[in-house]
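Enquirer: one predicted model, sequence on top.
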Amino acid sequence: MSVIRFTYDKQLTKEFIKLGFELNEDDKKWIPPFRKELQHQLSKDFEFNRNQGNSHCNFIATRNGKMLARLSAMKNKNLIDKNGNQIGTIGFVECINDMEVAKEILNDAVSFLVNENGINKIYGPMNFDIWHGYRFMTKGFEREIFPGEPYNKPYYNEMFIKAGFKAIYSWDSTEVENYEDLIGISSRGKVRFEMLKEIGYTFKDLDSNNLDEQLINLYNIINISFNNFFAYTEIDLEEFTRMYSGLRHSTKPGFFSLIYDEAGLLSGFTGVLVDESIAIRAMRGNKGILSKVKFSINKPKADRAVFYVAGITPEQIQKHSGLGRAGFYYGVQKAIEAGYDKMVFALMAKDQVVHGLLGKHANKHDREYTLYELQI
């Protein structure tokens, strides 16, 4: 077996992307990534790659001309620990079920980070940062996955553990599958929502006709509210806008909202998505006209909402205003009003207080995810 390494190479990039499709094409739950998006992320034009101080290297393991595994090793200059030490990442992981193959390609990636970049702490899986995909699923493989959910072959966890990685942080998702339970969960924040509205708090829904300006506000409030989250790093506004411009088509009125306090200060946000997994899966990783037609045909099949993200400022936390509870109510209520009786409360960190808002579902944890760390 040999391992090919490259940074920018048009043909090898195609092979790198192709392997992901080959290894997952028979998995009916898998949501294919868009090929052009992967090509962009692996190109010199990608925001991460344009930033001085960042670096990466891609690896493909082959035997007798057949691709067996792939991954990338990355140095994000902004990803540092509390002591100021650089943290590396390993992402875009795909591999056949062969621990020796996995060990060899992981060793090469670790060597790149340690010996060529002086890094002694590595997170994985993480594609550049937490914005572009990270974490392995560890539980919930039998469930219908939602867009943006970590999804991988179960044995990938074993690959990392056998290579010396240890679990460092965990998340979970909970699905509520009937109207009555959603109403019960929603009611937990209703009183607080009405109280805050009474004293002047406003909930302003993102408007597709004025999305560009509102995305700037969303970008700012996410950076403020997530600043102390585990492994959080900012991305450029340009990249954020490119990523979130799809909200113009993939959400409903009230599903994404900016929250302002009684003085008009931006204080929080909520983000609910329509689960368009069936429609996206039908596109098979392409964005051509035919693929867009397939998306349109399958879009009406979406019958589930995903409470994907929310946050409030440190000032609101210190005030104990209850804005988090009120925002939670608002997002769930908007989904109910839009006709959804199933909802996934997605990607909650194990130590997040939001679990308490789920009532009897607080410890259900249909799906779980883990980020691993290797210390040299």
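Expert: Structure's in. What do you need? Numbers count the residues shown, from 1 in each chain.

Enquirer: from here on, just use CA atoms for contacts and neighbour counts.
Expert: Will do.

Enquirer: who touches residue 38 in this structure?
Expert: Taking C-alpha atoms under 8 Å, 6 or more residues apart in numbering as the criterion, residue 38 is in contact with residue 17.

Enquirer: now the longest helix seen in the chain: how far from the chain's centre is it?
Expert: When the chain is parsed with DSSP state H, its longest helix is helix 99-117. Averaging C-alpha positions (C-alpha atoms, centre = their mean, to the nearest Å) puts helix 99-117 25 Å from its chain's average.

Enquirer: which element follows that helix toward the C-terminus?
Expert: Moving toward the C-terminus from helix 99-117, the next helix or strand (DSSP states H and E) is strand 121-124.

Enquirer: residues making contact with the helix or strand just after that following strand?
Expert: For strand 121-124, the following helix or strand on the C-terminal side (DSSP H and E) is strand 136-139. Identification of contacts with strand 136-139 by C-alpha under 8 Å, 6+ apart yields 125, 150-152, 154, 156-157, 366-371.

Enquirer: from these, pick the one nearest residue 273.
Expert: Taking C-alpha to C-alpha as the measure, residue 273 lies nearest residue 150 of these, at 15.9 Å.

Enquirer: and the gap between that closest one and residue 234?
Expert: According to C-alpha to C-alpha, to the nearest Å, residue 150 and residue 234 sit 20 Å apart.

Enquirer: may I see the buried residues of stretch 294-303?
Expert: 294, 295, 298, 299 (16 or more other C-alpha atoms under 10 Å).

Enquirer: please read the previous query as pertaining to stretch 136-151.
Expert: Neighbour-count burial for stretch 136-151 [16+ other C-alpha under 10 Å]: 136-141, 145-151.

Enquirer: residue 126 touches residue 87, doesn't it?
Expert: No - Residue 126 is beyond contact range of residue 87, at 11.2 Å (criterion: C-alpha atoms under 8 Å).

Enquirer: this is the other structure I want to compare:
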Amino acid sequence: MSTTVLPVKTSGDVRRFLELPWQLYRDDPLWVPPFRRNQRELAGFARHPFYKTATSQAFLATDSSGRAVGRILAIDNPVHNQQHGDNLGFFGFFEATQQEGVATSLFAEASDWLRQRGRDGIRGPVSPSMNYECGLLVDGFDQPPTFLMPYNPRYYGEMFEAAGFAKVQDLFTYTGLVREMKSDNHDRLAFIADKVLKRTGVQIRPLAPFRIRQEMKIFRDIYNRSFSEMWGFVPLSEPEVDHFASDLRFLVVPNFASFAEVEGEAVGIQLGLLDFSPIIKAIDGRLFPWGFLKLLFGKRKLKRLRLISTFVVPDFQASKGIGPALITRMIPGFESWGIEELEFSWVAESNLPSRAALVRSNTAITKTHRIYEKPL
């Protein structure tokens, strides 16, 4: 059966592009739908601050009967290339059936679009950058994705490799049980962390929910400073952080976000987000009219937390113990809420200090997402 790939142009094309995952995953019990409005924005079909500096083109694949069988978004992100001295283009929002020729045709169209813009390599999946959902799931297919983490069928990896893509970086998910975080080993680490805090004068405080926008601006400053040398890092813009704050202000639990401060200046942060995936699945990704209320009032029943990587500014990264202190000071909040399981995601393969710290904290790798690349 032949495949046709065309640029997404009409409102009907946009609708079919966005609704394709519901068609492909309808029999997969582990799939969790995305927030529908959020996907429209991130794919560039509605206003989003990422596209103040980036451009994109969506493509939709159809079979001979006109049925949608695949999609891809080609992304030109000059901020990444300025940051790293690269000349790369990117792709994301990839979905495809196993029909022969669908994936290769999609990759060919995205590659041609990026080549026309002078790019000499293509990397992904990123949807639409490393600051959002990124990576292809290649290991850990036995559990549903946690909040804001990607999921895909097993066969996608074979498709990528058949199209000439090769691994460029793995992103690991580490999982641990709260009860094991209070083991003798962890108590020893907490003792060491407390000594470091006393020596450096660092104070730990929770997030202030009534000034979430100001807190997110602090988060942006720490994130951009602490990750500036990290593989694949792209700085977050102020409008992007404002957008995050607007989306997350009712979902963030203050006790699950900690700031490390020295003389009132923030030098580190640990941000945790409840795993809303079970509720998102129940509301089918629709926030309105009742989905938002179900998220807001159902969150107290959630017992799994996703901890986004610990961020410490360069001047204090040598003061080992700030990262563990941020987490250990959050444990009483985990216990009072009833959190049973913690997921640390994601952690880059090349981030050896963070990986070593997580192993010492009684966690283990439970999932691997992969970033691929190939020359154009």
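Expert: Received it, and whenever you're ready, just let me know what you need. Keep in mind that what you see is a predicted model, and the values were worked out from it rather than measured.

Enquirer: could I get the TM-score for this pair?
Expert: Once the chains are laid over each other, their TM-score by TM-score structural alignment, normalised by the length of structure 1 reads 0.90; 370 aligned residues with a C-alpha RMSD of 2.3 Å.

Enquirer: circling back: among the buried residues of stretch 294-303 of structure 1, which one lies nearest to residue 344 of structure 1?
Expert: The closest of the buried residues of stretch 294-303 of structure 1, once distances to residue 344 of structure 1 are taken by C-alpha to C-alpha, is residue 299, at 17.9 Å.

Enquirer: quick one, what contacts the closest one?
Expert: 276, 278, 279.

Enquirer: quick one, what contacts the first one?
Expert: Meaning residue 276 of structure 1. Taking C-alpha under 8 Å, 6+ apart, one finds 146, 147, 250, 299, 301, 302 in contact with residue 276 of structure 1.

Enquirer: before we move on, what about the last one?
Expert: Contacts for residue 279 of structure 1 were tallied using C-alpha under 8 Å, 6+ apart; they are 294, 295, 296, 297, 298, 299, 301, 302.

Enquirer: got the buried residues for the helix or strand where it lies?
Expert: Per DSSP H and E, residue 279 of structure 1 falls inside helix 277-282. Neighbour counts over helix 277-282 of structure 1 (16+ other C-alpha under 10 Å) mark 277, 278, 279, 280, 281, 282 as buried.

Enquirer: now do the residue positioned nearest the centre of structure 2 against residue 301 of structure 2, distance only.
Expert: Taking C-alpha atoms, centre = their mean as the criterion, residue 133 is the residue nearest the geometric centre of structure 2, at 3.7 Å. Residue 133 of structure 2 is 25 Å from residue 301 of structure 2, where distance means C-alpha to C-alpha.

Enquirer: what does residue 359 of structure 2 give?
Expert: For residue 359 of structure 2, the distance to residue 301 of structure 2 - C-alpha to C-alpha - is 28 Å.

Enquirer: and if you look at residue 276 of structure 2?
Expert: Taking C-alpha to C-alpha, one finds residue 276 of structure 2 at 10 Å from residue 301 of structure 2.

Enquirer: before we move on, what about residue 49 of structure 2?
Expert: Separation of residue 49 of structure 2 from residue 301 of structure 2 (C-alpha to C-alpha): 33 Å.

Enquirer: re earlier: so which of the contacts of residue 276 of structure 1 hold up in structure 2?
Expert: Of these, the ones still in contact in structure 2 (both residues aligned by TM-score structural alignment, their matches' C-alpha atoms under 8 Å) are 146, 147, 299, 302.

Enquirer: ok, these vs residue 40 of structure 1, which is closest?
Expert: residue 147 (19.4 Å).

Enquirer: can you tell me the SS state at that closest one?
Expert: coil (DSSP: H, G, I helix; E, B strand; the rest coil).

Enquirer: isn't it right up against residue 277?
Expert: Yes - with contacts counted by C-alpha under 8 Å, residue 147 of structure 1 reaches residue 277, the gap being 5.7 Å.

Enquirer: between the two, which contacts overlap?
Expert: By C-alpha under 8 Å, 6+ apart, the residues touching both residue 147 of structure 1 and residue 277 are residue 31.

Enquirer: what sits against residue 123 of structure 1?
Expert: Contacts of residue 123 of structure 1 by C-alpha under 8 Å, 6+ apart are 87, 88, 89, 90, 371, 372, 373, 374.

Enquirer: that one matches what in structure 2?
Expert: Counting by TM-score structural alignment, residue 123 of structure 1 lines up with residue 123 in structure 2.

Enquirer: picking up where we left off before, aligned partner of the residue nearest to the centre of structure 2 in structure 1?
Expert: Counting by TM-score structural alignment, residue 133 of structure 2 corresponds to residue 133 in structure 1.

Enquirer: just give the nearest non-adjacent residue to that match, would you?
Expert: residue 127 (5.5 Å; C-alpha to C-alpha, 6 or more residues apart in numbering).

Enquirer: my read: the one you found touches residue 93, true?
Expert: No - using C-alpha under 8 Å, residue 127 of structure 1 and residue 93 do not qualify as a contacting pair, with a distance of 9.0 Å.

Enquirer: anything in contact with each of these two?
Expert: Counting by C-alpha under 8 Å, 6+ apart, the common neighbours of residue 127 of structure 1 and residue 93 are residue 72.

Enquirer: the longest strand seen in structure 1 vs structure 2, mean deviation?
Expert: The residue-count maximum for a strand in structure 1 (DSSP state E) belongs to strand 66-80. Strand 66-80 of structure 1, aligned to structure 2 and superposed, deviates on average by 0.7 Å (mean C-alpha distance after the TM-score superposition for structure 1).
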